[in-house]
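Enquirer: Sequence and predicted model, in that order:
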Amino acid sequence: MSQTDSEFADLLADTRHSAVHLEMRDSYGIGEEAAAFEAWRAGRRPSPEPDTWWNDFHTMVRDAAARGVTFRRARIVSEPVSDYIRYEHDCTYQNVAAGEQVRWLPRRSASDLALPGNDFWLFDQRVVMWNHFTGDGGSAGPEVDERAGAVKLCAAAFEAVWERATPHEEYRV
């Protein structure tokens, strides 16, 4: 799912307090991100200058954070990490600059946690946006879910991961 999709943008526009995101895959092959990853693998490193990487997603996060929305992103990763996770770690300063807090949890430390089967966003602890992927990491489309049980599962899973995870600035790949 491109995080500039209108469905995501609409949900974020309605968010007043919190947006949390749980990522559980060791690689993603999504659109222009795939090209950026390949460039990174070839040795190109992202410039710290915002005008070289800032995009619509970062603007949405910054604007929502300015109106009081707290953003937290947690990533469950296998260790040793994949090249893709190394790439994500290298680029996470962009998420932080936009207004997100980011933490990392080694998969071994998540073995006893009840986790949903898909990555998700949870907005204001009221609506889930599931991120569905194909086997090769491409987007299979998002799904919005307001069922109380799904919201409860995602909220509990995210908090359990967040509590155990290491803040981005302390996590080493």
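Expert: Ah, there it is. Quick caveat, the model's predicted, so the values are computed rather than measured. Residues are numbered from 1 along each chain as shown.
Enquirer: from here on, contacts and neighbour counts on C-alpha atoms
Expert: OK.
Enquirer: Make sure I76 is actually in contact with R25.
Expert: Yes - when contacts are counted by C-alpha atoms under 8 Å, I76 is listed as touching R25 (7.3 Å).
Enquirer: who has more neighbours, those two?
Expert: I76 (22 against 16; other C-alpha atoms under 10 Å).
Enquirer: Off-centre distance for the helix or strand hosting that one?
Expert: Per DSSP states H and E, I76 falls inside strand 70-77. Mean C-alpha position of strand 70-77 versus that of the full chain (C-alpha atoms, centre = their mean, to the nearest Å) differs by 6 Å.
Enquirer: Would you map the strands across the protein?
Expert: 18-23, 70-77, 100-106, 119-123, 127-133, 139-145, 166-167 (DSSP state E).
Enquirer: Kindly state which of the ones you listed is positioned closest to T52.
Expert: Among these, the nearest to T52 by C-alpha to C-alpha is strand 100-106 (18.8 Å).
Enquirer: here's the one I want to compare it with:
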Amino acid sequence: MVGDDFAKLFRTFEHTAFRLEVRDRYDASYENESLRKFLAGEPDDLPWIQDWLTMISAATQRGLRFSRVRVVSLPLTDYSRFGVWCSQFTNGAGEDIRYLPRPEATAAGLPNHDYWLFDSCILVRMHFDDGDGFLGAEIIEEPAVIVEHNYWRDAAWHHARRREDFATEQRIERY
């Protein structure tokens, strides 16, 4: 599942959308110029994320909840530092992004794959190639697997640090 079928899930969920991210990098060419500017300390209006911010803001104003836990390796890669910096804008739009160092995620028994969980009952497992490129997603319908992913969501959330606290710990500035 890619494209419109996947995008439809973000328009049709009724209560919550949760994402667990476990990769240290995602190959998203639309981010490359913003990442370059971030590393160079140059200002950027982040054109690639504006539609996402608009969608999150509208959804959260209707009472929907977006949350995410990012599992990160320490020290942070340049890409992960960029992600922490960008998350100030997504959090500002209404998404609650939190961070969990990889050793703590491993100790908590979290999986080593990315997924979205919509309304605690629609599980979408994400697939990536060895070069960190997104290959697509699949809906998983087995009830026991969905329950397991709900448990992992709750465990990840319990152990994760709020974005602001994590950014302060990692000395990632706002601007």
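Expert: Okay, I see it. Worth saying up front: this structure is predicted, and the values here are computed from it rather than measured.
Enquirer: After superposition, what's the TM-score, could you say?
Expert: For this chain pair, the superposition-based TM-score is 0.86 by TM-score structural alignment, normalised by the length of the first structure; 168 aligned residues with a C-alpha RMSD of 2.1 Å.
Enquirer: circling back to that earlier point, between the strands of the first structure, which one is closest to G43 of the first structure.
Expert: strand 70-77 (22.4 Å).
Enquirer: against the second structure, where does the closest one fall?
Expert: Aligned by TM-score structural alignment, strand 70-77 of the first structure falls on residues 65-72 of the second structure.
Enquirer: average gap between that stretch and the first structure?
Expert: With mean C-alpha distance after the TM-score superposition for the first structure, stretch 65-72 of the second structure departs from the first structure by a mean of 0.8 Å once superposed.
Enquirer: likewise stretch 78-93 of the second structure?
Expert: Relative to the first structure, stretch 78-93 of the second structure is 0.9 Å off (mean C-alpha distance after the TM-score superposition for the first structure).
Enquirer: in that stretch, what counts as buried?
Expert: 79-91, 93 (16 or more other C-alpha atoms under 10 Å).
Enquirer: Now do that stretch: everything it contacts.
Expert: Applying C-alpha atoms under 8 Å, 6 or more residues apart in numbering, the contact partners of stretch 78-93 of the second structure are 24-25, 35, 38-39, 53-54, 56-57, 72, 96-97, 163-164, 167, 172-174.
Enquirer: next one: stretch 124-132 of the second structure
Expert: By C-alpha under 8 Å, 6+ apart, stretch 124-132 of the second structure touches 25-27, 113-117, 134-140.
Enquirer: Over in the first structure, find the residue span it aligns onto.
Expert: Aligned using TM-score structural alignment, stretch 124-132 of the second structure spans residues 129-137 in the first structure.
Enquirer: Among the contacts of stretch 78-93 of the second structure, which lie within helices?
Expert: 35, 38-39, 53-54, 56-57, 163-164, 167 (DSSP state H).
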